[in-house]
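> Sharing a sequence plus its predicted fold:
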Amino acid sequence: MSYQREFGKKLRIGLVGIGFHSYRNILPAFNYLPITLEAVCNHSNKELLNLTCAQYGCRGYQNVKDMYEKENLDAVFICVAPQVHAPLVEEALDAGLHVWVEKPPAMRASEVKRLLDRKEGKVVVTGFKKAFMPSTRKALEVMKSEKYGNTTGMLAIYPMNMPENGEEILEQKIFTNWLGNGCHPLSLMIAAGGNVKSVITHTNKTGNGSVILEFENGLIGDLCLASGPWPLENYQFFGDSWHLKIENSTRVTLQRGIPFEYGITTGFVPEGDDSGAVVWEPQNSLATLENKALFVQGMYDEMKYFCDCVLENKAPEYCGLDFAYHVMQVYEAALVSNGEKVEIK
């Protein structure tokens, strides 16, 4: 772990968007990244732009074209309204820049496909933070381990309603919570299970129910669209001799089972430490980094990964445009399913 001032090689970056989310999460994360913030762009609020530039010692612009022409940038971070994500990414690529863009990357899968066709070797990473959470990395480690064997099932529980009139929403590019936050559990499930073959959505009149994902590898995933107060979000992965659970992003429990003989075994704590549960959770008694939201929720990891890909001149294996395109395909399929199976092409 290094801090911004300690990196020898840094990217010269610009930031597009300085709203609440950007100010709360993106700008603070820069303290831990190999970057130099050269400029920020915000087209609508000149006073806010000036205040931000004064705080971070950078230059300000109200037009991205001006920023790209006048600054010698390597990359740009984009965090604005999702309706303009795709055109802003396209403009940055045309300017020859690498791009990190907040989720969702666009309003339609077709928009992401156009970006894929014109990225021309540039690194583009989408901020699907759930795929980068430390708890997700632990789940992937277990799922890919020969020690634990095959994964047989997946369950995600997320507070969400599926909106009605899916075709109209897609045609008119209407922003809904299913796009804004539904991509969180979808991105995690796809990161864990791989490409999705088909989708079926079953919901009741309130929009609650399940989105069933059939993965190409045969795995079945159930995204439960739940109702209720936070904390509610959790993910479960099942194997022949184990299961792992992520609760509220901060607690990971690996259940390895307890050996027993039915009707004979009387103790639930057998000798040794190779059975039962293992639990990981952040320390909250020290001023450390792993208990901060930037790290627990994967925001630091997604941005650091983008910077590393650019600096090392390598294509992203995780959450690149191909991954973003597939997430958007699944998002659209679930939105229009209405109980019918939708194949992912």
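Cool, the structure landed. On a predicted model such as this, the values are computed, not experimentally measured, just so you know.

> from here on, contacts and neighbour counts on C-alpha atoms
Noted.

> how about the helices in the stretch 151-300 of the chain?
166-172, 177-180, 183-193, 293-296, 299-311 (DSSP state H, counting those that start in this stretch).

> Against that first model, consider the following:
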Amino acid sequence: MKICVIGLGSMGKRRIRLLKQLLCDPTIIGIDNNEERVKSVSNKYGIKCYLHLSDACERFDCAFVCASPQFHATIIKQCLDSDMHVFSEINLIDAMYEENIQLAKRKGKVLFLSSTPLYKEEMRIIESRIRRNGKPCAYQYHVGQYLPDWHPWDNLKDFFVSNKNTNGCREILAIELPWITTVFGKIETVHVVKTNLMDLKLDFPDVYHIQTRHSNGNIGSLTVDVVCRHAVRRLEIFNEDIYIRWDGTPETLYEKNIETGTLQQIPAGRYIHENGYSESINEYAYIREIEEFFAAIKGKEPLYSFEKDKEILKVIDKIEDGVTA
């Protein structure tokens, strides 16, 4: 299989590394308009890399679009026009969504959208526990990390999370809301309090407190920020019959045994951690996601889609606008 990875930043390098682990002798080509990255990735992974897709002069079976989100739409169209299946990292904006959805259908190609938490075993377990309980519940969830710590090797001004349209809080919401709505149900109403606590002079809020009500009666309190100096992902779920706690990694998933009054760990699958990333980043979820992309090429229905993401982005727009709806 011939694969091109477009965008050789942090995510592009992760996808190359995992593809080489997963596939038997794949042909992988890297594309990035940053000459320094092209040279670095070529040397590190032993693959050919080019500044432009047209420079490769080859036909590819599929593409992994790992560039900054504001460039995804046109890159995806170019790949579909070239008869490739497309794996896209999260987009954060819905530019050309309908055009690319229809183009993929006409071409008979898979248009796959990343939503990594959906592939975590913890999310599957939490969803099954809530369904088994059968009663509305409440949750408190805090996700945050100091923005300059996200990619300390990059100039923050050049990193898309410092751009108002693709900002860090928006990215966190785009990562978290798909699994939240899968587990707790469609969000019917939100109430938002937002502010700026940092001295970085960002042109977007750096903290959001969001109250949610879901269509099935669940309610939540979600805090999203790019301020917290300790990278945090902390969840509590409760009603009178259930208490679940999770701190972002498989070994931190616990539930309370109501009869004995003790917290008991729930086995939650493999944990593969790459140095340099937050402890809550489980490489195994990224592996499963790539496997699901190739399964989708063979006909399996993906867990997530551009159609579903359109609805999530509408919710995020309401949150950013501070709309109570």
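In hand now; what should we look at? This one's a predicted model, so the numbers in the text were calculated from it and none came from an experiment.

> circling back: adding distance to A29 of structure 1 and mean neighbour count, write the helices of the stretch 151-300 of structure 1 out as a markdown table.
Output for these, formatted as a markdown table (distance: least, CA to CA, whole Å; neighbours: other CA atoms under 10 Å):
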| stretch | distance to A29 of structure 1 | mean neighbour count |
| --- | --- | --- |
| helix 166-172 | 33 | 13 |
| helix 177-180 | 21 | 16 |
| helix 183-193 | 19 | 22 |
| helix 293-296 | 7 | 18 |
| helix 299-311 | 6 | 21 |
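
> Nearest to S275 of structure 1, out of these?
Nearest of the helices of the stretch 151-300 of structure 1 to S275 of structure 1, taken as CA to CA: helix 183-193 at 24.1 Å.

> what's the closest one in contact with?
103-104, 128-131, 136, 139-140, 143, 154, 156, 158, 196, 215, 217, 219, 221, 223, 318, 327-328, 330-331 (CA atoms under 8 Å, 6 or more residues apart in numbering).

> from these, which ones fall inside strands?
Within those, residues falling in strands by DSSP state E are M154, A156, Y158, V196, F215, G221, L223.

> Could you measure from the fifth one over to N313 of structure 1?
Translated: F215 of structure 1. Distance, F215 of structure 1 to N313 of structure 1, by CA to CA, to the nearest Å: 31 Å.

> just the fourth one next, same as before
Noted for V196 of structure 1: a distance of 29 Å to N313 of structure 1, by CA to CA.

> between the two, who's got more neighbours?
V196 (24 against 12; other CA atoms under 10 Å).

> List the contacts of that one.
V196 of structure 1 touches I190, L213, E214, F215, E216, V330, I344, counting by CA under 8 Å, 6+ apart.

> Count the neighbours of the third one for me.
Burial measure for E214 of structure 1: 21 neighbouring residues, criterion other CA under 10 Å.

> Now do the same contact list for it.
Per CA under 8 Å, 6+ apart, neighbours of E214 of structure 1: V196, K197, S198, V199, I220, G221.

> Throw those residues into CSV and include distance to G60 of structure 1, thanks.
Converted to CSV, the contacts of E214 of structure 1 look like this (distance: CA to CA, whole Å):
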residue, distance to G60 of structure 1
V196, 42
K197, 45
S198, 46
V199, 45
I220, 48
G221, 45
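
> between the residues you listed, which is nearest M67 of structure 1?
For the contacts of E214 of structure 1, the nearest to M67 of structure 1 is V196 (39.1 Å; CA to CA).

> aligned partner of that closest one in structure 2?
Counting by TM-score structural alignment, V196 of structure 1 corresponds to I187 in structure 2.

> can you tell me which helix in structure 1 is longest?
Identified as the longest helix of structure 1 according to DSSP state H is helix 321-336.

> Onto which residues of structure 2 does it map?
The aligned range for helix 321-336 of structure 1 is 306-321, by TM-score structural alignment.

> average offset between the matching stretch and structure 1?
Taken over the aligned residues, the distance from stretch 306-321 of structure 2 to structure 1 averages 1.4 Å (mean CA distance after the TM-score superposition for structure 1).

> Show me what that stretch is in contact with.
92-94, 97, 101, 111-113, 170, 173-174, 177-178, 187, 190-192, 210, 324-325.

> quick one: buried residues of that stretch?
In terms of neighbour count (16 or more other CA atoms under 10 Å), stretch 306-321 of structure 2 has its buried residues at F306, D309, K310, I312, L313, V315, I316, K318, I319, E320.

> and S241 of structure 1, what is it in contact with?
Contacts of S241 of structure 1 (CA under 8 Å, 6+ apart): Y148, R256, G257.
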